[in-house]
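Undergrad: when you get a sec, could you give me coordinates for this:
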Amino acid sequence: MKNVLKVASAIFLGLFILTGCGVATVYNVKNNPVTSEKKLTKQDMYKAIYAAGATLGWKITKVKDGLAQGQLNLRKHMALVDISYNEKDYSITYNNSLNLNYDKEKGTIHNNYNGWILNLQKAINTQIQLLSM
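TA: As a prediction, the model looks like this:
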């Protein structure tokens, strides 16, 4: 039994080291196409982005026409993204973070960040579909 625990501990430690302690390459959404049966305006796109962010706890603010920023604050963590958009596509790009182990040189960040961005992307796509009905 002790040997099984030693082997399991060694495997766990190896996997922990190989995964980079929960760090991954920063995920940016680039030119995600807008698929809608109805032609959407930039204003429609901002509404979709705003609504999607609100459902997930993101604070979305309009910087200028075609550019919004999203900020997510969870516990002691903060993620800030730029969201550029037009009638044909949108992009979500890393801007800044706090307590997420961001490494600019390596282009890595805490794994949770990528999950938050994927969820935001899915929510925006859902809101676009709702607007196109």
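
Undergrad: please count neighbours and contacts with C-alpha atoms only from this point.
TA: Noted.

Undergrad: name the residues of stretch 103-114 that come out as buried.
TA: 108, 109, 110, 111, 113, 114 (16 or more other CA atoms under 10 Å).

Undergrad: which ones among those map onto strands?
TA: 108, 109, 110 (DSSP state E).

Undergrad: redo the buried residues of stretch 103-114 as JSON lines? Include distance to residue 72.
TA: Below are the buried residues of stretch 103-114 laid out as JSON lines (distance: CA to CA, whole Å):
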{"residue": "108", "distance to residue 72": "18"}
{"residue": "109", "distance to residue 72": "15"}
{"residue": "110", "distance to residue 72": "14"}
{"residue": "111", "distance to residue 72": "15"}
{"residue": "113", "distance to residue 72": "10"}
{"residue": "114", "distance to residue 72": "13"}
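
Undergrad: let's compare: structure for the following, please.
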Amino acid sequence: MKKLRIVAFVLVACALFLGGCRTAPIQNIEMAPIVSTSQQARSMESVKNAIIKGGYDRGWQMSDVAPGHLVATLNVRSHQAVVDITYTPENYSINYKDSTNLKHKGNVIHSNYNAWIKNLASSINRELGQLSPQP
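TA: Predicted coordinates for the structure are as follows:
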């Protein structure tokens, strides 16, 4: 009977350990530079439009809440991620705001969240790279 309790304890411990393997520290993107091939800056409007298009390309719903500030929401099955995107003509940031069913606790979240943010930033960078500087 004692061996059965030990085996049960080990199985429960392993299940708890493996259940936590799908979480990781939240990775925000802080002040990612908007690279320009010329000395001319891009406009706030063109940066906003590039960010919105990059988000839409990845399935994010984008809401314009203030100049230089968007809120983006991604719904995947029963999961939801919400981020704040702030931007200027020189840089942008993506920061965690809220989530549903992503095991968020403190500064830890389901590892898929970080992959979604990385993909969002990649799409934004692609769109920003296609912008022409403003005269």
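
Undergrad: counterpart of residue 92 of structure 2 over in structure 1?
TA: Alignment note (TM-score structural alignment): residue 92 of structure 2 maps to residue 90 of structure 1.

Undergrad: before we move on, back to that, want to throw the ones in strands among the buried residues of stretch 103-114 of structure 1 into a markdown table with distance to residue 123 of structure 1?
TA: Formatted as a markdown table, those follow (distance: CA to CA, whole Å):
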| residue | distance to residue 123 of structure 1 |
| --- | --- |
| 108 | 24 |
| 109 | 22 |
| 110 | 21 |
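
Undergrad: can you tell me the centre-most residue of structure 1?
TA: Taking CA atoms, centre = their mean, the centroid of structure 1 lies closest to residue 117, which sits 1.1 Å from it.

Undergrad: do you know how far it is from residue 86 of structure 1?
TA: 19 Å (CA to CA, to the nearest Å).

Undergrad: name the residues that touch stretch 55-70 of structure 1?
TA: Here stretch 55-70 of structure 1 makes contact (CA atoms under 8 Å, 6 or more residues apart in numbering) with 42, 46, 49-50, 53-54, 71-73, 80-86, 120, 123.

Undergrad: how far does that stretch sit from the chain's center?
TA: 13 Å (CA atoms, centre = their mean, to the nearest Å).

Undergrad: which part of structure 2 lines up with that stretch?
TA: So stretch 55-70 of structure 1 sits over residues 57-72 in structure 2, by TM-score structural alignment.
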